[in-house]
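[1] Below is the sequence, then the predicted model.
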Amino acid sequence: MRHRTSLVFVLLSAVWGTAFVATEVGLDSLPPALFAAVRFDVAALLLFCLARVRGDRLLPASRAEWLPVLAGGALTIGVHHAFLFSGQVYVDGAVAAVLLGLIPVITPALTRLTAAAERLSPVGAAGVLLGFVGVVVIADPDPGNLGASDLLGVVLVLASAVAFALGAVLTHDSRSDLPFVATQAWMMLVGALLLHATSAALPWESFAAAEWTPEAVAALLYLAVVAGAGGFVMYFWLLDRVGPVEVSLLEYVIPVFAAVSGWGLRGTALDATTVAGFAVIFVGFLLVKREDVRRALGRGRGGRRERECDGDARMPRDAD
């Protein structure tokens, strides 16, 4: 099970990291909030169809089943993306990436508000902060690009980080009997409705401004099917198994895949500073996950010792 969790963690980081490239392609032709809203429209429809084919119960039947739908859909999907896209009108992607890198820092504080609080040791907390430093190194934001008028953008993106972390905490602490796929479908629908409302409220957004080019449609389908439906199913699966603090560490691995995919697909420079940021994040991860690494190395050494003992036992003995 632990290996499966690690595999899903890396796969989701890769999917959401490469989604940045698809987002850049889509934003060349589509208004941001409308783009996100239609993305989750498609993702919700896909998951509702999947739930129906599986024969799952589709409707939440109690308050306990509505709680994760509303918390995850409203905060993790709707409010998060609404604040994020609104904030990125005022600040560039590098600043946004650094602010989103605060999610693993914010999440442990929010978990203390719940009964099922997770705790980070001092060494683990140092690893989280070191990972944030790595994100800053990779993003390399230019403070000179931040003027007084950009303060609103910083506040909005920071609010999106808080909404994402709070949604994770509230969703993890809820207990629901609604089938998993149906729960995700409702979350996508709630998030899409909030994003449509945001798009309608933003003066610079309109359907008339959207250009549905083949590239934009391809980017939308990738974000809806792979990063949306598939990505958030993996995210909430991980959240249920490892908790909000550990799953928040995705925000430190996603920039690595975003930088590599941008270099491979769009020719974005991958310089020594970016590689140094990768190394800092890796060291931070080792500090946070040191117990898992120690156990894995212990199992590896134990397995080698057992094989050596078995080999000695099978070695033919010379007659005396």
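    Right, received. Where do you want to start? Computed from a predicted model, the values in this text were never measured in an experiment.
[2] Every contact and neighbour count from this point should use C-alpha atoms.
    Will do.
[3] Which strands and helices lie in contact with the helix or strand containing Val280?
    Taking DSSP states H and E as the criterion, Val280 maps to helix 272-288. Helix 272-288 sits against helix 122-139, helix 250-266, with contacts defined as 3 or more CA pairs under 8 Å, 6 or more residues apart in numbering; DSSP states H and E.
[4] Tell me which of the ones you listed sits most buried.
    helix 122-139 (a mean of 22; mean count of other CA atoms under 10 Å).
[5] Could I get the contacting residues of the most centrally placed residue in the chain?
    Compute the mean C-alpha point of the chain, and by CA atoms, centre = their mean the closest residue is Leu250, 5.3 Å away. When contacts are counted by CA atoms under 8 Å, 6 or more residues apart in numbering, Leu250 touches Phe9, Ser13.
[6] distance of it from Val95?
    Going from Leu250 to Val95 by CA to CA, to the nearest Å gives 18 Å.
[7] same thing with Asp240?
    Distance from Asp240 to Val95, by CA to CA: 30 Å.
[8] Could you give the number of residues near Val53?
    For Val53, the neighbour count with other CA atoms under 10 Å is 9.
[9] What's the local residue count around the closest residue to Leu166 other than its chain neighbours?
    Among residues not flanking Leu166 along the chain, Leu110 sits closest, at 6.7 Å (CA to CA, 6 or more residues apart in numbering). A count of nearby residues for Leu110, using other CA under 10 Å, gives 19.
[10] before we move on, which element is Leu110 in?
    Taking DSSP H and E as the criterion, Leu110 maps to helix 103-111.
[11] For that helix, list every residue counted as buried.
    Using 16 or more other CA atoms under 10 Å as the test for burial, helix 103-111 gives Ile103, Pro104, Val105, Ile106, Thr107, Pro108, Ala109, Leu110, Thr111.
[12] Okay, one more to line up with it:
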Amino acid sequence: MRREELILVGITAIWGSTFAVMKVGLESLPPFLFLAYRFGLASILMFAIFRGRLVKRESLKPGLILGITLFFGHGFQIVGLEYTSPSNSAFITSLYVVFTPFVAYFLLHERVRARDTLSLGIALTGLYLISGATIHLNHGDALTVVSALSFAFQIVLVESFRGHDYLSLTFWQIFWNFVLSTAVSVLMEKPVIPTAPAAWGGIIYLVVFATALTFTLQLRYQRFVPAYRAALIYSSEPIFASVVSLIALREVLSLKGYIGAALIMAGIWNEIRKGSPAAEPAKPL
């Protein structure tokens, strides 16, 4: 494996670890305030690093549209994480890969292939098993499915805004996510300044490593990796999440859960295998 690919593996491992970090952080902070801290500080840090390259007026409106979908994705995900495990959250969130072709059909009228339908069927079977082999999803898993659908909309919309500066677009997404998270937190949650070291440690880790560092490295090195290989590397995120949750939180899935997780991964890998148009790497922020 080449150096650039190893860096993408490291990025993916960091992203995978964020599910356990957020789960611990929710013990000290309400969910939307947690997001407000994360994306507010990330906005400040990105502006400090990239400065004038970020604030481009032509990216403001597209950034708002993308920021709304990103807000729904992260909002449903973190609220769902209060009621489900980090591993379940990670594997179910990754369903955005198999949802994306159908969202692209709905928004852009792109053709849905037989492979897309097969991948979706395999992954939904996995969802059924990882959620306890019942058609009645628990509250957390159901919210996370909506999160995955929101991320799929975000990815398709990013494609439609391809002509805009990617760096500026990313900044505005993060900024508007901060604004919307703050607004919901002010309306629905009690203001809290975290005092627990674990809470601040989690926020700083998410801001510095899971946002600023990973984004910068991704921007620099992903262009040297074939699209299908990058997509394959990124698809391992829920596996890293499960390993970190096992080590840090002693979280173990049931046998049905592991079979379900394997089926979700099978559906994703079928969707992004070499030669597939879906192999273009797409990872929600």
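    Received the coordinates, thanks. On a predicted model such as this, the values are computed, not experimentally measured, just so you know.
[13] Quantify their similarity with the TM-score.
    Once superposed, the chains reach a TM-score of 0.74 (TM-score structural alignment, normalised by the length of structure 2), with 271 aligned residues with a CA RMSD of 4.0 Å.
[14] the more surrounded of Asp240 and Val95 of structure 1?
    The residue with more neighbours, out of Asp240 of structure 1 and Val95, is Val95; 22 against 17, by other CA under 10 Å.
[15] For the nearest residue to the more buried one once chain neighbours are set aside, give me its contacts.
    Counting by CA to CA, 6+ apart, Pro141 is the residue found nearest to Val95 of structure 1 once chain neighbours are left out, at 5.5 Å. When contacts are counted by CA under 8 Å, 6+ apart, Pro141 of structure 1 touches Ala94, Val95, Val98.
[16] Tabulate those (a markdown table), appending secondary structure.
    Compiled in a markdown table, the contacts of Pro141 of structure 1 are given as follows (DSSP: H, G, I helix; E, B strand; the rest coil):
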| residue | secondary structure |
| --- | --- |
| Ala94 | helix |
| Val95 | helix |
| Val98 | helix |
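[17] What's Ala248 of structure 2 aligned with over in structure 1?
    The alignment partner of Ala248 of structure 2 in structure 1, by TM-score structural alignment, is Leu265.
[18] Setting aside sequence neighbours, what's the nearest residue to that match?
    Of all residues not flanking Leu265 of structure 1 in the chain, Val21 sits nearest, at 7.8 Å (CA to CA, 6+ apart).
[19] Please apply the same query to Trp212 of structure 1.
    Distances taken as CA to CA, 6+ apart place Ser29 nearest to Trp212 of structure 1, at 6.9 Å, with adjacent residues excluded.
[20] Spell out the secondary structure type for that neighbour.
    coil.
[21] I figured it hits Thr213, correct?
    Yes: with contact defined as CA atoms under 8 Å, Ser29 of structure 1 counts as touching Thr213 (7.1 Å).
[22] more neighbours, the two?
    The neighbour count for Ser29 of structure 1 versus Thr213, taken as other CA under 10 Å, is higher for Ser29 (17 against 13).
[23] How about the contacts made by that one?
    Applying CA under 8 Å, 6+ apart to Ser29 of structure 1 gives the contacts Ala210, Glu211, Trp212, Thr213, Ala216.
[24] thinking again about what came up before, just want to check the distance between the residue nearest to Trp212 of structure 1 and Trp16 of structure 1.
    Distance of Ser29 of structure 1 to Trp16 of structure 1, computed by CA to CA: 20 Å.
[25] and Thr23 of structure 1, what pairs with it in structure 2?
    Aligned counterpart of Thr23 of structure 1 in structure 2: Met22 (TM-score structural alignment).
[26] which of the residues in the helix or strand hosting its match are buried?
    For Met22 of structure 2, the host element (DSSP H and E) is helix 3-25. Residues of helix 3-25 of structure 2 classed as buried by neighbour count (16+ other CA under 10 Å): 4-5, 7-25.
[27] Residues in contact with that helix: which ones?
    With contact meaning CA under 8 Å, 6+ apart, helix 3-25 of structure 2 is reached by 34, 78, 81-82, 86-87, 89-90, 198-199, 202-203, 206, 209-210, 214, 217-218, 221-222, 224-225, 230, 233-234, 236-242, 244-245, 248-249.
[28] Just give me the neighbour total for Met265 of structure 2.
    Counted with other CA under 10 Å, the neighbours of Met265 of structure 2 add up to 23.
[29] and it, what does it touch?
    Phe91, Ala123, Ser235.
[30] residue ranges of the helices in the stretch 151-300 of structure 1, please?
    For the stretch 151-300 of structure 1, the helices defined by DSSP state H, counting those that start in this stretch cover 151-173, 180-201, 214-221, 231-247, 250-266, 272-288, 290-314.
[31] before we move on, the earlier item: measure the residue nearest to Leu265 of structure 1 to Ala313 of structure 1 for me?
    Using CA to CA, Val21 of structure 1 is found at 56 Å from Ala313 of structure 1.
[32] same check, this time on Ala82 of structure 1
    Applying CA to CA, the value for Ala82 of structure 1 to Ala313 of structure 1 is 65 Å.
[33] Neighbour count: the two, which is higher?
    Ala82 (27 against 10).
[34] Which residue in structure 2 aligns with that one?
    In structure 2, Ala82 of structure 1 lands on Gly75 (TM-score structural alignment).
[35] List the buried residues in the helix or strand containing that match.
    Element membership for Gly75 of structure 2 (DSSP H and E) is helix 60-81. Residues 60, 62-81 are the ones in helix 60-81 of structure 2 that count as buried (16+ other CA under 10 Å).
[36] Please verify my assumption that Val112 of structure 2 contacts Val103.
    No: in this structure, Val112 of structure 2 is not within contact of Val103 by CA under 8 Å, at 9.7 Å.
[37] what's the overlap in contacts for those two?
    Joint contacts of Val112 of structure 2 and Val103 (CA under 8 Å, 6+ apart) do not exist.
[38] Specify which member of the contacts of Met265 of structure 2 is nearest to Thr144 of structure 2.
    Closest approach between these and Thr144 of structure 2, by CA to CA: Phe91, at 9.5 Å.
[39] Having no further points to raise, I will conclude here.
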